[in-house]
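> Okay, predicted coordinates and the sequence, questions at the end:
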Amino acid sequence: MARDTSDDTPITSRDDLVERLATGAKPRSAWRIGTEHEKVGFRRADFSPVPYEGRGGIRQLLDGMAGLLGWEPILDRGLPIGLADPAGGGAISLEPGGQFELSGAPLETLHQTCAETFSHMAQVREIADPLGIGFLGLGISPVWSLADTPVMPKSRYAIMSSYMPKVGSRGLDMMFRTATVQVNLDFGSEADMVAKMRVSVALQPIATALFANSPVLDGRPTGRLSERSEIWRDTDNARSGMVPFVFEDGFGFERYVDWAIDVPMYFVKRGDTYHEATDVTFRQYMSGALRNRVPDGMPTRGDWDNHLSTLFPEVRLKRFLEMRGADSGPTRRILALPAFWVGLLYDDVALAAAWDVVKDWTAEERQTLRDRVPTTALATPFRGRTVLEIAREVLAISREGLRRRAVVNGQGADETTYLAPLEETVALGRTPAELLLDKLAGPWKGDLSNVFRDYAY
């Protein structure tokens, strides 16, 4: 999760909230690619989880990374909970269970994303290896129970941990045991945002199927191929899901604001203090509901930005769009996720072709697809076809979009090279999750300790 902001510019009206989203619109020349990926840490000696404190702990890892990179510590009550790159705009942060996340800098090309990702992995290994820490390229922590999982000392997570069981059965699993890869992409105007939002929401289940990589939890197969995606189906439905209003006539910044302001808040941040606010919507906050509970208890731009970051739809709108449907995986698949969406959304011909694929899908069909894909992934039936066939069609559109971008690296390769893992998946007709299950049932003979060797970065 991103670093919480503290912009104290007052918010005085709904129009201010709409304008804040609208300021995200950028000319095509300023469109960037921001890739985020989470990694589940473990102790190499005994495959146990990595605590925050102590020798070989997450705090020591962060301290080592700070010394290596020269990035600024992000503190919470004096404790380091992340690092910020003051020059490039990237950040390292901790998810609630210690998942180690890179929020990549906004970059122009996928080749730059590739360089950033491989550099980050090498830097992490340089510090983590002497500490005996390894990291898994999976979408979920496959073995440890919630009770076994460490808790990071981040104030917002304490508020969320208390609130989550009140609004769903899987919120703590989401926080402490899942890992994702996502890409943040820009839009050129409100109309462009709408077009990209509709295509990406409709196709998010296709991405979930292609990247399904979390079939094991609590030491055994769950019967699903993306347990991470299934967890999101009952985490907090007031702020999650397929946001069907995106497809209504007249959708735009105002309609998203109208949804967002009626979702309960998590907190208000003043200075270094987080004030719990889960009983109040942002609309009520604007009407003075926290005036007597929070210093300067009227909303600011920072409060709005923080609230938007606590909404969890399949595609999240801030001043950019966040694709949120994929399980984390090995490095090549981390790169495949931004490649897939850049090819679809950053080329006008591809965007139009993708819309042609999904434009007559009904809200019920989109939801049914979302509900079924975590279990059956590419084998999920849809309109007399399968998700595999749709994925093959959409992947071809993405490839052509990247080809038309014609961005080559020093070896003369264009950005289509990063789609290779997905093309392998489509050719096999089998997800990474199914390949893992094959190993578990075959050469591993049911011994999941092998996952810490075969699936480590």
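Sure, I can see it.
> alpha carbons only for contacts and neighbour counts from here, please
Will do.
> For the spatially closest residue to residue 64 that is not a sequence neighbour, give me its contacts.
Take residue 64 and drop its neighbours on the chain: the residue closest to it by Cα to Cα, 6 or more residues apart in numbering is residue 127, 6.0 Å away. The contact partners of residue 127, by Cα atoms under 8 Å, 6 or more residues apart in numbering, come to 61, 64-65.
> Please give the element, helix or strand, for residue 127.
Secondary-structure element containing residue 127, defined by DSSP states H and E: helix 110-131.
> same for the helix or strand just after that helix, what does it pack against?
The C-terminal neighbour of helix 110-131 among helices and strands, as given by DSSP H and E, is strand 133-136. In this structure, strand 133-136 packs against strand 33-43, with contacts taken as 3 or more Cα pairs under 8 Å, 6 or more residues apart in numbering; DSSP states H and E.
> Structure two is appended below for comparative analysis:
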Amino acid sequence: MSNPGESDPTPITSARQLAEWFAAGSKPRERWRIGTEHEKFGFRRADLAPPPYEPGGIRAMLEGLMRFGWEPILDRGNPIGLKRGEASVSLEPGGQFELSGAPLASLQETRDEIADHLREVREVAGPLGLGFAPLGFHPLARREDMPWMPKGRYAIMRQYMPRVGSMGLDMMLRTCTVQVNLDFGDEADMVEKLRVSLALQPLATALFANSPFSEGRPNGYRSLRAKVWTDTDPDRTGIPAVVFEDGFGFERFADWVLDVPMYFIMREGQWIDAAGMSFRAFLEGRAEKLKGHAATMGDWADHVTTVFTDVRLKRFLEMRGADAGAPAFLTALPAFWVGLIYDDAAQKAARALTREWSVAEIVALRNAVPEQALEASIRGRRLRDVARDVLAIARDGLKARGLGEEMFLDPLDAVVATGQTQADRWLERCATAWGGDVARIFSEAAI
């Protein structure tokens, strides 16, 4: 695997190149694929503590998985990820184990890929005395209890995060998500998809809410993970208003990303701290920390990965609003978005439903759902009622694909029918069967 920043040494000679980088992701419909990613917390079965990198922890997991044909990705000699075909396994800063799935044609393939990965993880984790649980926020560990993985980029981010938000280190160490990467046809299609998915991302947050506990007790939120993102780094997170402005497209987005502060560049296998300097300053030779280095397209590609908006535009769209959850929910997330934006009629219906929502209203909804989930409202409508309409659109979109994928929305229909998110069910379990013992969530949530 190429080192970040060194995969494309092409010099940047104009801002137009940056917009063209995004535009190169445009694909005809027959090449649209589904790429699903999810993270999960490791825990030692003996004491439920998060496992260290080594000994007997995350490094051993990576090495154990190599028997299934995974090849190591190294950082200064340490395995920090795995690659197999178009899929990869990577580590979040606190050792959260992430599967970045291959681009697949159907949700059935997505389901099978996730099942195969979870089986491999169980086979390796068992003899090590480890377990893994997909939850939105770590239910027991304090921030200082979490280990740090030996990835060079994380050392830079660790120093920078407390300067721009109070919860950035919690985001790095104590959160897990599920997301899906989806394609667009051309610039106009990208704009429509991005507007629909940003407007409905708070609904996804509510439907997938799965982080009601922290440090061994209820925390007052259905999705503490989503709350964390509201105080991580305002320069690179949230719902960028530029997306909803007239004339928005690849050039406008590239121009916005130019002013997002950087974290780093890589040269000759070494990370160089650029934290706080905008990419625009780097490009114009005004970044004091980067004197003597010329910006490359590889640097741009790395920088785009540090933009953490609720939907991230790269050469595809990343839907980033959901807590990690039970395996059925790991497949429900791509089903939700594929149904909404991979069928023209469904996409138009979703856009019609959200077209009149202002950016201020969407942001207010985003701020309400971490605590209220489906009880939040927009324009006088409960989000639970909005969800019924949106799920009907998504189901019609999946039916139109003709692949028998509608069943993957069933867990979300159940959430809306009962009004109970995964978080609500855990809170009920804690108050009844667990007798208030939050630690019991690991045995029930383990994959």
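On my side now, so go ahead. No experiment lies behind these values; they were computed from the predicted model shown.
> returning to what we had before: show me what the residue nearest to residue 64 of the first structure lines up with in the second structure.
For residue 127 of the first structure, the equivalent position in the second structure is taken to be residue 124, counting by TM-score structural alignment.
> thinking again about what came up before, superposed on the second structure, what's the mean shift for the helix holding residue 127 of the first structure?
Relative to the second structure, and after both are superposed, helix 110-131 of the first structure has an average distance of 0.7 Å to its aligned residues, where the measure is mean Cα distance after the TM-score superposition for the first structure.
> what sits against the residue lying closest to residue 274 of the second structure once chain neighbours are set aside?
In space, not counting the residues next to it along the chain, residue 274 of the second structure is nearest to residue 264; the distance is 4.6 Å by Cα to Cα, 6+ apart. Contacts here follow Cα under 8 Å, 6+ apart; on that basis residue 264 of the second structure touches 153, 156, 271-275, 303.
> Give me the secondary structure label for the residue most central in space within the second structure.
In the second structure, the residue lying closest to the centroid (Cα atoms, centre = their mean) is residue 320, at 4.0 Å. Three-state assignment for residue 320 of the second structure (DSSP: H, G, I helix; E, B strand; the rest coil): strand.
> Just give me the match in the first structure for it.
If you follow residue 320 of the second structure across to the first structure using TM-score structural alignment, you land on residue 324.
> Okay, its match and residue 205 of the first structure: tell me how far apart.
Applying Cα to Cα, to the nearest Å, one obtains 10 Å for the distance of residue 324 of the first structure from residue 205 of the first structure.
> now residue 107 of the first structure
Distance from residue 107 of the first structure to residue 205 of the first structure, by Cα to Cα: 26 Å.
> One more: residue 349 of the first structure?
As for residue 349 of the first structure, its distance to residue 205 of the first structure is 22 Å (criterion: Cα to Cα).
> In terms of neighbours, single out the busier of the two.
Regarding residue 349 of the first structure and residue 205, a neighbour count based on other Cα atoms under 10 Å identifies residue 205 as having more, with 29 against 16.
> and the more buried one, what pairs with it in the second structure?
Aligned by TM-score structural alignment, residue 205 of the first structure pairs with residue 202 of the second structure.
> List the residues that contact that match.
Per Cα under 8 Å, 6+ apart, neighbours of residue 202 of the second structure: 321, 362, 365-366, 369.
> rerun at 7 Å
With contact taken as Cα atoms under 7 Å, 6 or more residues apart in numbering, residue 202 of the second structure is in contact with 321, 365-366, 369.
> ok, and the most crowded of those residues?
Across the contacts of residue 202 of the second structure, neighbour numbers were computed from other Cα under 10 Å; residue 321 holds the maximum, 30 neighbours.
> What separation do you get for that one and residue 39 of the second structure?
Distance from residue 321 of the second structure to residue 39 of the second structure, counting by Cα to Cα: 13 Å.
> Neighbours of the aligned residue in the first structure for residue 356 of the second structure, how many?
With TM-score structural alignment defining the correspondence, residue 356 of the second structure maps onto residue 360 in the first structure. A count of neighbours around residue 360 of the first structure, defined by other Cα under 10 Å, yields 9.
> Report the secondary structure state of residue 360 of the first structure.
For residue 360 of the first structure, the secondary structure call by three-state DSSP comes out as coil.
> for the one 10 residues further on, same thing?
Using three-state DSSP as the criterion, the local structure at residue 370 of the first structure reads helix.
> May I have the residues that are in contact with it?
residue 205.
> swap in residue 375 of the first structure?
Contacts of residue 375 of the first structure were listed using Cα under 7 Å, 6+ apart, and they are 223-226.
> That one -> the second structure?
Residue mapping for residue 375 of the first structure onto the second structure gives residue 371, with TM-score structural alignment as the criterion.
> After the helix or strand harbouring its match, which helix or strand is next?
Under the assignment given by DSSP H and E, the secondary-structure element containing residue 371 of the second structure is helix 359-372. Scanning forward in sequence from helix 359-372 of the second structure by DSSP H and E, the next helix or strand is strand 377-378.
> Could you identify the helix or strand that succeeds that next one?
Toward the C-terminus from strand 377-378 of the second structure - assigned by DSSP H and E - lies strand 381-382.
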